[in-house]
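>>> sequence and computational prediction follow.
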Amino acid sequence: MHEQTSVSDDLRGKTVLLTGATQGMGRHLARLLAARGATLLLHGRDRERLAAVADEVRQSAPDAPVRTYAADLADLEQVRTLADAVLAAEPRLDVLVNNAAVGGGSAPNVRETSSQGHELRFAVNHLAPYVLTRRLLPLLAASAPSRVVNVASMGQAPIDFDNVMLEHDYEGVHAYCRSKLALIMASFDLAAEVAQHKVTANVLHPAHLMDTYMLQQSGFTPAASLDDGAQPTLRLIVDPKAEGITGRYFDRFDDRPAHPQAYDAQARARLAALTTELTAPFTA
């Protein structure tokens, strides 16, 4: 399936929660989803930018309902509050798109931590979507058939379980690549767990060197547009042909193998146990 998704794909009556909607691919994807009539739940960290994007989306698609939810994903307490706000206010959730991420950073040798003291990229790119998804699973199941789409990267590095938080030998891009592999591994586990509820979970690399602030901050030269990344992401959200597909990693439109560690049962089990331990106060 290499064709781009047609604007005729109708999302009216469907509710989509999109994290990281205030810039880059998320902002572009919000407009594409609104054009298809989706009820949009837009997440961002900065309330002013979030309001500006919501206004922009409403102007581009006046008939598409748009609601906003602000939270800093570097604080798992705020992630829990975000999920609970959605559960309290929204009657359904058809698609959760975990798009928000922290890249390698402009100072790649400076190790940063989250509010809970975890390495920042691991926290935002893996632990935050894990908590958000876990807390929203009852609503996704009640709205089934529903979908979880996790935005990862072809940049993947194996997790060293003796140095998960990179307390030594830290480097930002390497931390990012590790966090994205963790997201992929968790996505595969999630897919197996929720299949019985008619919830699918897939993960993708949207485009190579997409023109985002995160990429530019890390010092790379862009080689793909925002639309290049948004189209394969949109396909996993709306394409009827993707309805029965789950537990897969896509390189743009192609079903490809992820890093070998993603298929290592022992590594997946170790990551799952660690993730459960670190997030237990926020998923219960």
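Good, I have the coordinates.

>>> please count neighbours and contacts with C-alpha atoms only from this point.
OK.

>>> any idea which residue sits dead centre in this structure?
Centre of the chain computed as the mean C-alpha position; nearest residue by Cα atoms, centre = their mean is residue 98, 1.9 Å away.

>>> now that residue: how far from residue 20?
Distance check for residue 98 against residue 20: by Cα to Cα, to the nearest Å, it reads 8 Å.

>>> repeat that for residue 77.
The separation that residue 77 has from residue 20, given Cα to Cα, amounts to 17 Å.

>>> what about the helices in this protein?
Per DSSP state H, the chain carries helices over the ranges 24-35, 47-60, 76-89, 120-122, 128-142, 172-194, 213-217, 226-238, 265-283.

>>> re the thing from before, for the residue nearest to the centre of the chain, which non-adjacent residue is closest in space?
residue 150 (4.8 Å; Cα to Cα, 6 or more residues apart in numbering).

>>> count of residues packed around the one you found?
27 (other Cα atoms under 10 Å).

>>> what's near enough to touch it?
97, 98, 99, 183, 184, 187, 201, 202, 203, 204 (Cα atoms under 8 Å, 6 or more residues apart in numbering).

>>> in contact with the nearest residue to the fifth one once chain neighbours are set aside, which residues?
Spatial nearest neighbour of residue 184, excluding adjacent residues (Cα to Cα, 6+ apart): residue 203 at 6.3 Å. Counting by Cα under 8 Å, 6+ apart, residue 203 touches 149, 150, 151, 152, 184, 187, 247, 248, 249, 250.

>>> A further structure is provided below for comparison with the first:
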Amino acid sequence: MKKTIIITGSTDGIGKLAAIKLAKDGHEIYIHGRNREKLANVISEIKSASKNSNIKGFAADLSTIDSVQQLAKGIASEVPKIDVLINNAGVYNSSASKNQNGFDMRFAVNYFAPYVLTNELLSIIEKSPTARIINLSSAAQAPVSLEALEGNISITEQAAYAQSKLALTMWSFNLATQLSNIQVIAVNPGSLLNTNMVKEAFGTHWSSADKGANILYDLAVSAQHKDITGKYFDNDKGSYGNAHADAYNQSKIEDLIKKTEAILK
């Protein structure tokens, strides 16, 4: 069955590779990127590579809540039903350490953006009988400082990245408990994959980007993952596994969600 699939951060890296792979199966794909010109070029590239004309896209900067909300409105006005939402966009290095609201850029893009986008699109996702939400976590996870989340203290890029990915995982598990008919899976696509983000951050890689793209493809459409929700797939191990212990601490999850909602208001 052909699905409507949205992938954020998909003008390069594993998001783009997953989009091509899914497009080759004939699915309707909506990609996303910050740069309109690059977005248009990648849409053309995917159409050519997949022989699938049903490829569209949205341009948006995910570093501010306002732009994420505008993206959600744009998607809602054009897409009547979403079968799969892959929150793939992420940042490690950034030219600006904080966004215009004073939040660390890693928290803004890696956590607040998917949190807001997903919640804004839930009514459309719920229209699919086989809906899946795939959130890009990481092997790098560290206890979340609510002070850092709020922008009250500054922490290193590495710490902010790891904390943003744990925050995303904690929220993913919480969201899964609230949605009876929608699967929510957090995934570490693989450590140090050969992507631009990894090259800029670490200057080296361990595995090909295809490793990450392949697991995004599988989690999006494979029957193997049917009915699984509130779980963490560790692609370094090639199986479901345990995230950081805080992802299973209900008290810490509640504190995170409460603080997140207060910040977003």
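On my side now, so go ahead. Everything quoted here is computed from the prediction, not taken from an experiment.

>>> returning to what we had before: neighbour count for residue 77 and residue 20 of the first structure, which is higher?
residue 20 (25 against 19).

>>> name the nearest residue to the more buried one, sequence neighbours excluded.
Leaving aside its sequence neighbours, residue 20 of the first structure sits nearest to residue 100 (Cα to Cα, 6+ apart; 3.9 Å).

>>> with residue 61 of the second structure instead?
Here the residue nearest residue 61 of the second structure, using Cα to Cα, 6+ apart, is residue 34, at 5.1 Å.

>>> give the aligned equivalent of that neighbour in the first structure.
Superposed on the first structure with TM-score structural alignment, residue 34 of the second structure falls opposite residue 45.

>>> one more: residue 177 of the second structure?
For residue 177 of the second structure, the residue aligned by TM-score structural alignment is residue 192.

>>> now do residue 116 of the second structure
Per TM-score structural alignment, residue 116 of the second structure is aligned with residue 131.

>>> and for residue 214 of the second structure?
Checking TM-score structural alignment: residue 214 of the second structure goes with residue 231.

>>> check residue 186 of the second structure too.
Under TM-score structural alignment, residue 186 of the second structure pairs with residue 203 in the first structure.

>>> that match and residue 38 of the first structure: what is the separation?
21 Å.

>>> distance of the residue in the first structure that residue 160 of the second structure lines up against from residue 232 of the first structure?
Taking TM-score structural alignment, the alignment pairs residue 160 of the second structure with residue 175 from the first structure. Counting by Cα to Cα, the gap from residue 175 of the first structure to residue 232 of the first structure is 25 Å.

>>> what of residue 266 of the first structure?
Per Cα to Cα, residue 266 of the first structure is found 31 Å from residue 232 of the first structure.

>>> of the two, who's got more company?
Ranked by neighbour count (other Cα under 10 Å), residue 266 of the first structure and residue 232 place residue 232 first, with 25 against 11.

>>> isn't that one right next to residue 254, touching?
No. Judged on Cα atoms under 8 Å, residue 232 of the first structure makes no contact with residue 254 at a distance of 9.1 Å.

>>> residues touching the residue mapped onto residue 160 of the first structure from the second structure, list them.
Under the alignment (TM-score structural alignment), residue 160 of the first structure pairs with residue 145 in the second structure. By Cα under 8 Å, 6+ apart, the residues touching residue 145 of the second structure are residue 163.

>>> distance of residue 230 of the second structure from residue 238 of the second structure?
17 Å.

>>> compare those two (neighbour count), which wins?
residue 230 (19 against 13).

>>> okay then, goodbye and thanks.
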